[in-house]
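Here is a sequence together with a model predicted from it:
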Amino acid sequence: MPGVETQFADWAALAQHELLLFAAVFFLVGALDELAIDLCYLFGRLTGAIRTPRFELADAGALASRTAIFIPAWQEAEVIGHTIMHAARAWPQKEVAFFVGCYPNDPDTAAVVSRLAKRDKRIRLVLHDRAGPTCKADCLNAIYRAMAKDEIERGGDYTMVVLHDAEDMVDPAALNLMESEMHGAEFVQIPVLAMPLPASPYISGHYSDEFAEAHGKAMPVRGALGASLPGAGVGCAIDRQMLAELAAQQETDEPFARTSLTEDYELGMRIAALGGRTRFARFRDAADGRLIATRAYFPADLDQAVRQKTRWTHGIALQSWDRLGWQGGLVNLWMQLRDRRGPLAALLLALGYLLVAATTFGWGLYLAGWQEPVRLDPVLSSLLLINFGFFVWRVIVRAIFTAREFGWREALRAVLRMPVSNIITIMAGYRAVAAYLKGLPGGAPPRWDKTAHFHHPADVLGAKSPEI
């Protein structure tokens, strides 16, 4: 009769085998999903349905649309001056007005904006009537009310509203591009580039890889397939009348959803649900070939990165399921499934790392002569081999998209950054599910759980620092 140790080893081997099979099947499903996006992208490139045309900025001083730039800010004194002054120089058109939302209990940020407003009449300080932080959508709604008041006082409505964050570095050609693309659309999103931060090549740098692939491949595929496009919250333009329609849909008569953690993601989806046309505008500047995009630095330390991705996962994968449901045809349903896979991906990644560790430990015991290795049947062996092949393919694809925007040195780092990205995903997925479950009975309004910003791309890329 086998001893207790033998029985335990047999049960452990069986459990490990079944968990390997479970993980392998679901990893294969995810790999096939990504492969489908890859094939759609390749087909679109070959047929011309997906391309990156050149945009000629013929007349930077001309802008047909009266445009309002919304910039919500909470505790952004370190970067807001760089953002506003760079944007004011990049977009010198008199038809542009910058509405910067601040809070009365954040005097440092408000003071910077106030000083800049005295130097450029296009800059407007919008002081919220409540102490902060409330949430980003609430600050945006305060800016919206200030814009509506401005329209009455100055006469004439704005035509286009553009959203940006307090840490963004705008592109000089972006405003004219968005205006051009707004003909035939109610919502236009341009790419976001997460700039590599030298001080944090792996934690901050992993955003460079993710955005390069997402806004270089996944978003163009969504646009080519006619799926609803989510907003990134920055570098997106909304038709003024559509914004009014969004406000009319709410009991509060506000266009931005205060109860959402990711109002930017919902924005494009809600516009599409109202019949609005959404467009992803990926262009390169005709003069120097640079990608016309919003550039920014992303969190440089682990805690800040996990907090940010927790909010994204909570809002997009969990909260939007409750708020938006499942809308549209098969393509939209496919994209919504992709958007909401974050918690499952975190679970599978965590399980995968645990199984790799357990398998490595088991082989160590086997080499020491203490235990037989787990026997893999032909089906599981084949699944693991196929998944490994897909993993190599994923690494190659990510490196290619990173190299296209940042060069091959960053592409090589992208390979090393994949485990960092996975670890952050695991931690954020756990926290997001915990936060979602904790908030189910109550319904407390979300607070602005923002990340701190201390660096601005204008410092590194050679733009003159503002004197504030």
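Arrived safely. Numbering: from 1, shown residues only.

Please make it C-alpha for all contacts and neighbour counts, starting now.
Noted.

Flag every buried residue along the helix or strand harbouring Tyr436.
Using DSSP states H and E, Tyr436 falls within helix 408-439. By neighbour count with 16 or more other C-alpha atoms under 10 Å, helix 408-439 contains the buried residues 410-415, 417-418, 420-433.

Repeat that for stretch 247-259.
Judged by neighbour count using 16+ other C-alpha under 10 Å, the buried positions of stretch 247-259 are 247, 254-259.

ok, and here's another one to check against it:
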Amino acid sequence: MLFDFFINYLYVLKYISLVLMFFLAIFGIDDLFIDVYFWTRKLWRKLTVYRRHNYMDANELLVKPEQPIAIMVPAWQEHGVIDKMAHLAATGLDYENYQIFVGTYPNDPQTQADVDNVCAQFSHVHKVVCAQPGPTSKADCLNNIIASIIEFEKKAKIEFAGFVLHDSEDVISALELRLFNYLLPRKDLIQLPVYPYARRWYQMTPAHYVDEFAELHGKDVIVRESLAGQVPSAGVGTCFSRRAVLRLSVEGDGLPFDVQSLTEDYDIGFRLKQWGMEEIFARFPVMGEDHVTLREYNIGVSKREGNVICVREYFPTTFNTAVRQKTRWIIGIVFQGMKNHKWTKDWKINYFLWRDRRGAMSNLGGFLAMLLLFQMVGLTLYSTFVPDSYHFLSLLSDDPMVRVLLYINFILFLNRTFQRAFFVTQYYGFWQGFLSFPRMVWGNIINFFANVRAIRQVVEQGDPRRVAWDKTTHDFPIVDDTIRRIPLGQILIEKGQITEKQLEQALMSKPVDMLFGTHLVLKRYITNEQLSAAIATQVDAEYQSCDPFELDPCIIERLPKTLALKYSVLPIKYENGTLILGCNKRLNPVAINVIKRQLHCEVTWVIITNGAVMLGLRYWYFNQQEENPAIKLDQAVVEKQLSLSKRQYVMDQYYASRMQLGDYLLALKLIETTVLNQAVLAFSRTLDIRFGDFLVSQQYVSSAAISAAMELKTKQEMSISQLIKAQGTTTGE
């Protein structure tokens, strides 16, 4: 009886197999079409386009003037991650004219504290606190960020040309904003490739993302853009033009992102296409050693395709977290997508809608096919090793239709595994390409359970739009414990140069319109050199004492006036082909790259004597010879108006009190640091008028504010004669 039951089971299995193999053949032929189109297009372009034109060089991205770009990062419970991401983005991007807006929640104080720490170091990083407690949804957080960006535009008198989506775990290519800047405003949606980080070789859960994204962003999306002109946003590494964001805001009654969508990025790609906007998937290889890239250094990595401008990040490591994340994707793309996006009159768009939605079937079919394969392997082993056994597989294999479908699916399966391994190898190397074979099984299991979970959640809610946002926990690959800003007073206490009581007294007595460091020097709590060394410690830089009036004129000539004024730097040495710049504050790495490119030499920087940069700029670039106090100080010593100790104190007063106009505006709280920096960028392109006049003409500040700043400047910047006189007559040492 058991034998009869098993025979009946095999007959049922046969017909299930026929249906399953039929659908798998359809899916396989569908994938084969994408493969054939991709390789035919690649060959055609190689034989035609690239015979007439050279590949574009990355240096061409640097030619176009920088447009303002906003980076948007939603962050719910990203403590320990968001600060590292924001710090890396703020220091690693080869671009100046951008701002980072991080969306946080009022009931997430740890994430807010991390963001506050980065904001204290970098004025172009801004914290946005959402109106509603979290978690809401990524779309809701982005809408809050957009509102904050609009307010910033009003203050900074700019209009952002691009709005970039990133997550808190993203590692960003240095040239990303250069590429966006090059394509804006011609393109309304720009998507970069996403390449997950591979962890240990045996960790198949995070690595199956490696396989899927390598093929998706190495082939499938390229074909999609070429055929349909439509690109699905990956939610990270996506840039929207200003025109796109404004249209989305109008259509959404002020809310550009659909707060009920779990995959708002995917949704937006279709909406922009319907409105006739231009979308592009930008794979831009960076050749040569001139630019920092995020490539893998493994055997087999393609020289071009493995070195593209992209986004890198870590994906979930456990089975449950991967299933949860993919459940959200399936609900958003398949179920919400079917509800929000109907079939169109364009067969090409419909074709890719079909490919997106077939996942609900292909995930199930792939898992069942795997189970069927295991059963067939088991029956084959039974027939092979058990003497006089029944040949159960003959019930399946003797059917001509079964054999035809088996051959077709086997050939399609070989193609599928080859394509997957090839594109994984292109970016990750031979070893990861080889491991993609066993990972296909594990990927099928994850996708199947994510599919089942998605169906269950949709059925339970009755409407896919009611399913709650299920956030993924993130890791960040860069660990840097040195990014926290140490207060100046704490540094001075640790150096033994001031006591806690003196620090408290200094804080209590500091005028509201004076910088704390300047106040410490003027009140003789510390010397100007001690302050300068503490600033160097605070920004983790080397300190060098510098007399700005004794520099080599040949060194000064190496740095043009426009660069010196724009970045507030003073060339102090030229050694072994490297120009050393003196600064009184942290120098942005982007500024270093700009100066290197223009001067065609290596550039490094150090912190020099506080106030020396301002005096040096006036002395050398504006020919204000009277700025040098040495002659009058020496004469005062000779005439016994000053002792040597008081001479040094007068010198400290003189140096410490010299600041730029912007510093006085900041001290009076008449302008925000970020707005001032944005104004400096705009002013650097129009150096035909004075900076104060420019600020007023562009309505950054009023003429009354400039007058108040100049009054403070006159009050604080006493001449050397006034400082000598204030010390009174002495009998010497």
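Cool, the structure landed. Predicted model, so just to flag it, every value in this text is computed and none were measured.

returning to that earlier point: show me what the helix holding Tyr436 of structure 1 packs onto, helices and strands only.
Packing contacts for helix 408-439 of structure 1, counted by 3 or more C-alpha pairs under 8 Å, 6 or more residues apart in numbering; DSSP states H and E, involve helix 205-213, helix 302-312, helix 342-367, helix 378-406.

between it and helix 342-367, how many degrees?
Here helix 408-439 of structure 1 runs at an angle of 110 degrees relative to helix 342-367 (axes from the mean of the first three to the mean of the last three C-alpha atoms, to 10 degrees).

so how much does helix 408-439 of structure 1 differ from structure 2 once superposed?
When structure 2 is superposed, helix 408-439 of structure 1 averages 1.0 Å from its matched positions, counting by mean C-alpha distance after the TM-score superposition for structure 1.

Can you check which part of structure 2 that helix sits on?
Matched against structure 2 by TM-score structural alignment, helix 408-439 of structure 1 falls on residues 430-461.

same check, this time on stretch 75-85 of structure 1
Under TM-score structural alignment, the match for stretch 75-85 of structure 1 is residues 77-87.

ranges for the helices of the stretch 151-300 of structure 1?
If DSSP state H, counting those that start in this stretch is used as the criterion, the helices of the stretch 151-300 of structure 1 fall at 174-181, 205-213, 219-225, 240-248, 263-273.

Pick the most deeply packed of the ones you listed.
Counting by mean count of other C-alpha atoms under 10 Å, helix 205-213 has the highest mean neighbour count of the helices of the stretch 151-300 of structure 1, with a mean of 25.

so that one aligns onto which residues of structure 2?
Residues 207-215 of structure 2 are where helix 205-213 of structure 1 lands when matched by TM-score structural alignment.

Break down the stretch 1-150 of structure 1 into its helices, ranges please.
With helices called from DSSP H, counting those that start in this stretch, the stretch 1-150 of structure 1 shows them at 4-47, 80-90, 107-119, 136-154.

closest to Asp285 of structure 1 out of those?
helix 80-90 (14.1 Å; C-alpha to C-alpha).

Nearest spatial neighbour of the residue opposite Trp393 of structure 1 in structure 2 once aligned, chain-adjacent residues omitted?
Trp393 of structure 1 maps onto Asn415 of structure 2 when the alignment is built from TM-score structural alignment. Once flanking residues are discounted, Asn415 of structure 2 sits nearest to Leu32: 7.8 Å by C-alpha to C-alpha, 6 or more residues apart in numbering.

Next, count neighbours for the one you found.
16 (other C-alpha atoms under 10 Å).

That one pairs with which position in structure 1?
So, by TM-score structural alignment, Leu32 of structure 2 is matched to Leu35.

Tell me how far that match lies from Met219 of structure 1.
Note on Leu35 of structure 1: its distance to Met219 of structure 1, by C-alpha to C-alpha, to the nearest Å, is 15 Å.

Ala287 of structure 1 too?
Ala287 of structure 1 is 25 Å from Met219 of structure 1, where distance means C-alpha to C-alpha.

re earlier: which of the residues in the match of stretch 75-85 of structure 1 are buried?
Neighbour-count burial for stretch 77-87 of structure 2 flags 77-87 (criterion: 16+ other C-alpha under 10 Å).

if we can go back for a sec, how about the helices of the stretch 151-300 of structure 1, which one is nearest Gly443 of structure 1?
Here helix 263-273 is closest among these (C-alpha to C-alpha), at 16.3 Å.

From the contact counts, what lies against the closest one?
In terms of contacts (3+ C-alpha pairs under 8 Å, 6+ apart), helix 263-273 of structure 1 is packed against helix 240-248, strand 278-280.

May I see these arranged in JSON lines, with distance to Leu333 of structure 1 as well?
Formatted as JSON lines, those follow (distance: least, C-alpha to C-alpha, whole Å):
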{"stretch": "helix 240-248", "distance to Leu333 of structure 1": "22"}
{"stretch": "strand 278-280", "distance to Leu333 of structure 1": "17"}
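
Show me the one of those that comes nearest Pro230 of structure 1.
Closest approach to Pro230 of structure 1 among those (C-alpha to C-alpha): strand 278-280, 8.8 Å.

so how much does that closest one differ from structure 2 once superposed?
Averaged out, strand 278-280 of structure 1 is 0.5 Å away (mean C-alpha distance after the TM-score superposition for structure 1).

List the contacts of that strand.
Strand 278-280 of structure 1 has contacts (C-alpha atoms under 8 Å, 6 or more residues apart in numbering) with 181, 185-191, 219-220, 223, 228-229, 268, 271-272.

where's it relative to the chain centroid, distance-wise?
Mean-position distance between strand 278-280 of structure 1 and its chain equals 15 Å (C-alpha atoms, centre = their mean, to the nearest Å).

Name the residues of that strand that come out as buried.
278-280.

Stretch 389-403 of structure 1 too?
Those would be 390, 394-403, for stretch 389-403 of structure 1 by 16+ other C-alpha under 10 Å.

do the same with stretch 89-107 of structure 2
For stretch 89-107 of structure 2, the neighbour count (16+ other C-alpha under 10 Å) marks 89-90, 92-105, 107 as buried.

Is the residue nearest to Asn415 of structure 2 in contact with Ile411, as I believe?
No - the pair Leu32 of structure 2 / Ile411 is not scored as a contact, 10.5 Å apart, by C-alpha atoms under 8 Å.

does Ala468 of structure 2 belong to a helix or a strand, and which?
Applying DSSP H and E, one finds Ala468 of structure 2 in no helix or strand.

Could you check how many residues crowd around it?
Considering only other C-alpha under 10 Å, Ala468 of structure 2 is surrounded by 16 other residues.

before we move on, what about Leu440 of structure 1?
The burial count for Leu440 of structure 1: 9, using other C-alpha under 10 Å.
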